[in-house]
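In: Got a predicted structure plus its sequence, pasted below:
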Amino acid sequence: MAEIKKVTARGKTRYRFVVDIGADPVTGKRRQLTVTTDTKTEAENEQARIRHQRATGTFVAPSKATVAQLVALWLASATRDVEVATKRSYEDAMRYVVAHLGTKLVQKLTEEDVESLIDWMLTSARRIGGKPGTGLSVRTVSLTLGRLRAALNLAIRRGLVARNVADHVTIPRQARKADKVRRKARTPWTEDEVKVFLAHVSTDRLYAVMLLSLMGLRPAEVCGLRWSDLDLTTGTLSVEITRTLVAGEVIEKDTKSEAGDRALPLPDIALKALKAFRKRQAAERLAAGEGYESSGRVVVDELGAAVKTDWLRRRAYERMASAEVRKVRLYDARHACLSWMANNGVPDTVVSAWAGHADLGFTKRIYVHPDPQSLKAGSDKLAEFLG
């Protein structure tokens, strides 16, 4: 530690020392800190404090790093070895942080600032994917808050701040309650609705595709399916590749997890529909001649081109409208399949494996919903018990 020197300016004597405080965690440049006090004792005390904090790893040097700079630093570190879709989700989450708090100095950031970010996101931060100026979903806000906490943890490790001001910030209870009501209102199809829809599309070109969606496959898994993943002799389907849209770019990758890579026995109705669909594609190939694109995908347009998840959704919604059934997300169709299996005696482990989940509890908690038929069965059993 440098010696304390006496300095005189404008007739006043003060005490000063200069200490090397290492590289700037954002720019990487070496820095020195100059400390000036009114008395030698104050200088000695401050020098002792800095020496102790540097020895214990708790020293925080003054910095002009902004929240935007911290976000850039964290993104560079957090996205070094992740998939494109994950990288994009991190960037999207932190875009709100930069928009609302980007110019704020990291060392001046407070819990109130983070709460202000949360309130803004819940009320008026939306720019795309809905009406501009409205609030975002609780899930989106939660993801952003989690990423901000991670960035501030990095700031602690790099010596920018002493504590994480986002650690104890929470999403307001009222917002979480309202979100729960909205999610509860978004219920999967009942068994009767599924039957009405399937009867309506039974002669449709995309009948087999709609069956795949109602078998519990994710939209990206349906779009990624190749004919080489199907064994139409034994009646099995292997889920290995997903095909989805990320920020306007088509991304093809392995399934979400090891559990997601799975082989499923095809129900007879789906096997029959897939065989018919393959024959239909062969006829379309002959009719189109050189204009046909042999993509090898199961789900293709009339000229053989592979499709994206938004293409699949639009066509599913068109058929829901013409069938005059309640419009649901394709993910809700997945929920309907897994709920029906769980509510009709299929073992939990089988339901989870069919869904491609490693966590059995997650499947039951998120995807399995009691339907009116299963509740009626429960009522009948109670009637037997109660006499």
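Out: Perfect, I can see it now.
In: make it CA atoms for all contacts and neighbour counts henceforth
Out: Fine.
In: What are the contacting residues of whichever strand or helix holds Y331?
Out: Using DSSP states H and E, Y331 falls within helix 330-343. By Cα atoms under 8 Å, 6 or more residues apart in numbering, the residues outside helix 330-343 that reach it are 187-191, 213-219, 313, 316, 348, 351, 355, 367-371, 374.
In: Take this one as well and set it beside the first:
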Amino acid sequence: MGAAVTKVTLKSGVVRYRFVVDGPRKPDGSRCQIRRTFDTKKEALNELSRIRHQTATGSYVVPSKLTVDELLDVWLVSVMRGVEQATAANYDNALRPARLFLGQKRVQQLTEEDIEGLVDWMLTRGRQRGGKIGTGLSVRSVRLTLSRLRCALSLALRRGWVVRNVAEYVRIPRSAVRADALAQDGRRPWDEAEVKSFIEAIKHDRLFGVMLLTLIAERPAEVCGARWREDVDLTGSGTIAVGNTRTIVYDRSRPRGSRNIVVEKGPKTHNGRRVLPLPKPVQAALVRFYKQQARERLAAGQAYEDSGYVVVDELGRPFKTDKLRRVAHRLMEQAGVRRVRLYDARHACLSWMANNGVPDTVVSAWAGHSDLSFTKRVYVHPDPQSLKAGSDKLGQLLTS
């Protein structure tokens, strides 16, 4: 249809000026016609000129009723192509706060103030599960949501649905970042004395060997995924292959009460797939645990579930990572040691290795990392005992 401005006389006798012009194609490729009506011919001509220019330069945005919820659905379909189930669930979960706070708002009406409001809401009262409802989420959670929302709005920008990405320059308040950093500093891994106290206190526990696996820097999902036949070799010097993980994925599409599902898969990266030589105490503890499971199998008879996993209960049923965490925290309480995350037990092991002469390349390979600098930056913690070694060296230098 032509784009000439036409004079229109309404039934009331009022004269208006109208045009119909082709705009950019719709996302599905179909034709998009733009109809505008103005009080004066000059206004109509100016708007027609603007639309033509912006259409030619690719900067014209067709008015749309697309909501944030609908945009996030489109972005998730695009970004989830070929990703693992756990990654897909993480994307979806990270966007839940944005859906709750902004979901029904039209994307073209979003402002930077809206995004800042989302950030403030998440930091103060955005928690919906995994703790006390209505309290603030961590800076890490807010950062993940903000990052995913930026990506979704970038998609809208590329497809011509918005003029700009209003989340691009929104940042988390410095006060929240500083408070989070202080909290992280207060959460330190065990030192050498604490590790030894824990080991001594639990050495007669049924799951002693399992706890030692967490202390040789295996991730909880790697410990839960270990299998006797495929991964563990207790002969000779002994090894354990890290090639299978069992992790929990929160699937919101399932009925309430059954949304936590177990996903079994390989490590995320090539370096994550590794074979670790078992330290002698760990090998001995696993041998005892293997024999104990054989006795439990005989005692339970047909009730025993021969799953083949290393970490199982007395009836052979495999652990999930949440149960492993609860058992570990119970043992820490019984041992009278400071309660830490299982990941911090992993940190303690890597830190001890790095601070006691093990080459950086070995520490990184043991941890299953491809980036040596990441291992040193995130997982290696200088403890007072290691700093004492530095003090001794400086003492030698400064002695006259």
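Out: Alright, I've got the coordinates. Small disclaimer: the values here were computed from a predicted structure and weren't measured.
In: ok, back up a step: report the aligned residue range of the second structure for the helix holding Y331 of the first structure.
Out: With TM-score structural alignment applied, helix 330-343 of the first structure matches the range 342-355 in the second structure.
In: ok now the helix holding Y331 of the first structure, how far from the chain's centre?
Out: In this view, helix 330-343 of the first structure has its centroid 21 Å away from the chain centroid, taken as Cα atoms, centre = their mean, to the nearest Å.
In: For whichever residue in the first structure pairs up with V163 of the second structure, the count of nearby residues, please.
Out: Using TM-score structural alignment, the partner of V163 of the second structure in the first structure is A162. For A162 of the first structure, the neighbour count with other Cα atoms under 10 Å is 18.
In: So A162 of the first structure versus K108 of the first structure, what's the distance?
Out: Counting by Cα to Cα, to the nearest Å, the gap from A162 of the first structure to K108 of the first structure is 12 Å.
In: can you check V351 of the first structure too?
Out: V351 of the first structure sits at a distance of 50 Å from K108 of the first structure (criterion: Cα to Cα).
In: Report the buried residues of the helix or strand hosting V142 of the second structure.
Out: Element membership for V142 of the second structure (DSSP H and E) is helix 139-158. Buried residues in helix 139-158 of the second structure, defined by neighbour count with 16 or more other Cα atoms under 10 Å: 139, 141-142, 144-146, 148-157.
In: what about that helix, how far off from the first structure?
Out: The superposed helix 139-158 of the second structure is, by mean Cα distance after the TM-score superposition for the first structure, a mean 0.4 Å from where its aligned residues fall in the first structure.
In: Output the contacting helices and strands for the next helix or strand after that helix.
Out: Once the chain leaves helix 139-158 of the second structure, the next helix or strand it forms, by DSSP H and E, is helix 174-186. Under the contact criterion of 3 or more Cα pairs under 8 Å, 6 or more residues apart in numbering; DSSP states H and E, helix 174-186 of the second structure touches helix 139-158.
In: what's the average distance of the strand or helix carrying T55 of the second structure to the first structure?
Out: Using DSSP H and E, the element containing T55 of the second structure is helix 41-57. When the first structure is overlaid, helix 41-57 of the second structure sits 2.5 Å from its aligned residues on average, using mean Cα distance after the TM-score superposition for the first structure.
In: Tell me which helix or strand comes right after that helix.
Out: Per DSSP H and E, the first helix or strand lying C-terminal to helix 41-57 of the second structure is helix 68-79.
In: Flag every buried residue along that following helix.
Out: Buried, per 16+ other Cα under 10 Å, within helix 68-79 of the second structure: V68, D69, E70, L71, L72, W75, L76.
In: before we move on, what about stretch 123-132 of the first structure?
Out: Under the neighbour-count criterion of 16+ other Cα under 10 Å, stretch 123-132 of the first structure has A125, R126 buried.
In: picking that back up, V351 and K108 of the first structure: which is more packed in?
Out: V351 (24 against 13).
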